[in-house]
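In: can't give you the sequence, but here's the structure:
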């Protein structure tokens, strides 16, 4: 095992991330991260931030904004979570992941501090990102919220613009069961005298954002009031159109008309190359057509299934695995009944067990098989598929990463 791999494994063992353990690893609140950044010399000072929150699309929107700004000849720091294959995916400058030696040195130098102060894995990752961006002198740092907004570690930044993509039912255990409660938590990133952009209008949640913006003397914008972007402009699935429109509106607010449509178009078309965006309607193979997507909540699956239904294929085969805290019954009802379904569980403690999965599935009207591993499920799908079939891999970030791991 390399020194880098042993460092990351040590972190996982000492401070398991939310993506593996779930609620037990969730530590809301800003005092720990404020103190950690103070210990590091307040590297967030003088950095120019764009803060992206919301339920769905915040990762894609963050990558789009980063890509367009790179085409605008800017050096961009990008912090997102969770990662798919390697921790370093969380922290990038342009398309380059954080240097392995920097990760090793940062952990070695600061581990006594963050162990004694009981910082969360997310707080350590975020502090590392900010420290790295400061040293590398990025022009802008695009920061994706981890969970919620108001009490998320990223909320200590003072951004040029706050963006809330949309509001849906996810992480209700922490954010509340009412859509307005979730919106209130997300609205926590709206700060005094800093403009805020809302990606999607919604009668219930708009009031929450408008009232919070008013209290903070923040100018509020809605992406729908800006130019709608051509659907053919890269990432050609409908659910990404909303994210493109939000990214375009954000850049218009920040730069007015300085970023041309040509630069924006180039940034969207090159988003995968510029930012190493993974797991968003990612094409794995052409014949058979295999698509992987990390969408993991009801609203996300509505968009994904809408795209799947447009695909003309002989048969549709689904390889799915879920984590515990999702409304699986509601999600399964969204999928076409005539598909071939292969289910299993990702190899993490948060995974929905095969036993619990079967209890849910036997009350549905789909034809399914449960496999001992995701690898077995995927191999079975490959073996039964013809070149005219379609295979979808999804259910969670962990399902996609386990199957597609290099």
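Out: Now that the structure is in, tell me what you want to look at. None of these values were measured; they are calculated from a predicted model. Residues are numbered from 1 along each chain as shown.

In: all contacts plus neighbour counts: C-alpha atoms, from now on.
Out: Will do.

In: so who does residue 388 touch?
Out: 287, 288, 289, 313, 314, 315 (CA atoms under 8 Å, 6 or more residues apart in numbering).

In: give me the distance between it and residue 338.
Out: Residue 388 sits 16 Å away from residue 338, taking CA to CA, to the nearest Å as the criterion.

In: what about residue 205, how many neighbours?
Out: 20 (other CA atoms under 10 Å).

In: need the next SSE after the host helix or strand of it, C-terminal direction.
Out: According to DSSP states H and E, residue 205 maps onto helix 203-215. Going down the chain from helix 203-215, the next helix or strand is strand 220-222, by DSSP H and E.

In: can you list the residues that contact the next helix or strand after that next one?
Out: Downstream of strand 220-222, the next assigned helix or strand under DSSP H and E is helix 238-255. Here helix 238-255 makes contact (CA under 8 Å, 6+ apart) with 57-58, 60-62, 64-65, 160-161, 163, 165, 197-200, 223-224, 226-231, 259, 264, 268, 303-304, 307.

In: C-terminal to helix 238-255, what's the next element?
Out: helix 261-269.

In: list the contacts for the residue nearest the centre of the chain?
Out: When CA atoms, centre = their mean is applied to the chain, the residue found nearest the centroid is residue 59 (3.9 Å). Residues near residue 59 by CA under 8 Å, 6+ apart: 80, 81, 144.

In: then this one, side by side with the first:
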């Protein structure tokens, strides 16, 4: 693949291919190169207030909740998320909307010329490109999702107005460590002295709190400073003088409670009626998303133990309604597959397994080895092949859940759209 930069008239796909090949590594931890390029192209000098959102799971749903409530109050908002499902454009939103390709191309052109001989990874290009776009639009607030960990993630070059950790669990253990304490310490690297640091995890590792105290961050902690109380169809949120109860939204109510606390801490919380309206209208692609009614098909990006436990709860709700569960699973090889299957197996009646494509992909035969030996599972070469075979067999009393990766969800959505 050529490493010659595309021209301004090239397509976004051409630029993405170039970004994917211009650096020898897909991940390179560290902030020095990214910060230097950001300074060279002058994208950090901005009046936008940046809310930095880290966590193992729930970053996207928390960001979507914050975005909705800020927009409802008339603020302009830029949101950066990764990875995308179908189109790269999903990663950057201005006021809740994706942008035309030329905005991304302009940003990549600026960065490629401004970086000189400094190498950037695909994710680093994307992060800096988003910051360039947000400065171009001069938005009031930027919601910036952390990619991997926190301390050495490319997003951590900014000066946040507030920092948020949604949840903490084991994922990317080769980079972040194999205990929640190590993972938490890395994620706490997005905290800043004297700056609000809101943590929504329900069992916060001591390393997070200790680091926050060490640097004198303005810590706001779940179960200490704010309380989230779930019920069957509603949840209660309490923080300082606030004591509200809302219907459970389409996103995890825990993430909604964290978002509410962020806004309350920053004096940006809308009134109770506006909050209820925003929560009732929330939806996030790939998060227990219904793709079909007959047959009943859901998809979810769950790919680590914590997200699998949340999905297991949603599947139990379907079982309580009388549905059997047919699971179609495809995962990446570097995920904790044993823990994922352990978290969800009791809720599944029928198994189908599919292979993914790409260098990190796991094949269906290896996935099968993580199931109990008494379980029989059909194996397929792709998600599309599995859906072609399985969909006609789904009876009215069965719900199909397709999960295991963003790639799995993307393949399912594209197959059903076609």
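Out: Happy to help now that I have it. Everything numeric here is computed off the predicted structure, so don't read it as measured data.

In: overlay the chains and give the TM-score.
Out: The TM-score (TM-score structural alignment, normalised by the length of structure 1) is 0.90; 389 aligned residues with a CA RMSD of 2.2 Å.

In: which element is the residue nearest to the centre of structure 1 on?
Out: Secondary structure (DSSP H and E) places residue 59 of structure 1 in helix 58-71.

In: which part of structure 2 matches that helix?
Out: Helix 58-71 of structure 1 lines up with residues 59-72 of structure 2 when matched by TM-score structural alignment.

In: buried set for that stretch?
Out: 59, 60, 61, 62, 63, 64, 65, 66, 67, 68, 69, 70 (16 or more other CA atoms under 10 Å).

In: same check, this time on stretch 39-47 of structure 1
Out: Applying 16+ other CA under 10 Å to stretch 39-47 of structure 1 flags 42, 43, 44, 47 as buried.

In: can you redo the residues you listed as TSV with distance to residue 114 of structure 1?
Out: Output for the buried residues of stretch 39-47 of structure 1, formatted as TSV (distance: CA to CA, whole Å):
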residue	distance to residue 114 of structure 1
42	15
43	16
44	18
47	23
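
In: need these in CSV with secondary structure, can you?
Out: What follows is these, written out as CSV (DSSP: H, G, I helix; E, B strand; the rest coil):
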residue, secondary structure
42, coil
43, coil
44, coil
47, coil
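
In: list the contacts of residue 114 of structure 2.
Out: Taking CA under 8 Å, 6+ apart as the test, what residue 114 of structure 2 contacts is 37, 40, 41.

In: tell me roughly how far whichever strand or helix holds residue 365 of structure 2 lies from structure 1 on average.
Out: For residue 365 of structure 2, the element it lies in under DSSP H and E is helix 364-368. Helix 364-368 of structure 2, aligned to structure 1 and superposed, deviates on average by 3.4 Å (mean CA distance after the TM-score superposition for structure 1).

In: quick one: the helix or strand following that helix aligns where in structure 1?
Out: Per DSSP H and E, the first helix or strand lying C-terminal to helix 364-368 of structure 2 is strand 377-380. Using TM-score structural alignment, strand 377-380 of structure 2 lines up with residues 368-371 of structure 1.

In: roughly how far out does the matching stretch sit from the chain middle?
Out: From the chain centre to the centre of stretch 368-371 of structure 1 is a distance of 28 Å (CA atoms, centre = their mean, to the nearest Å).
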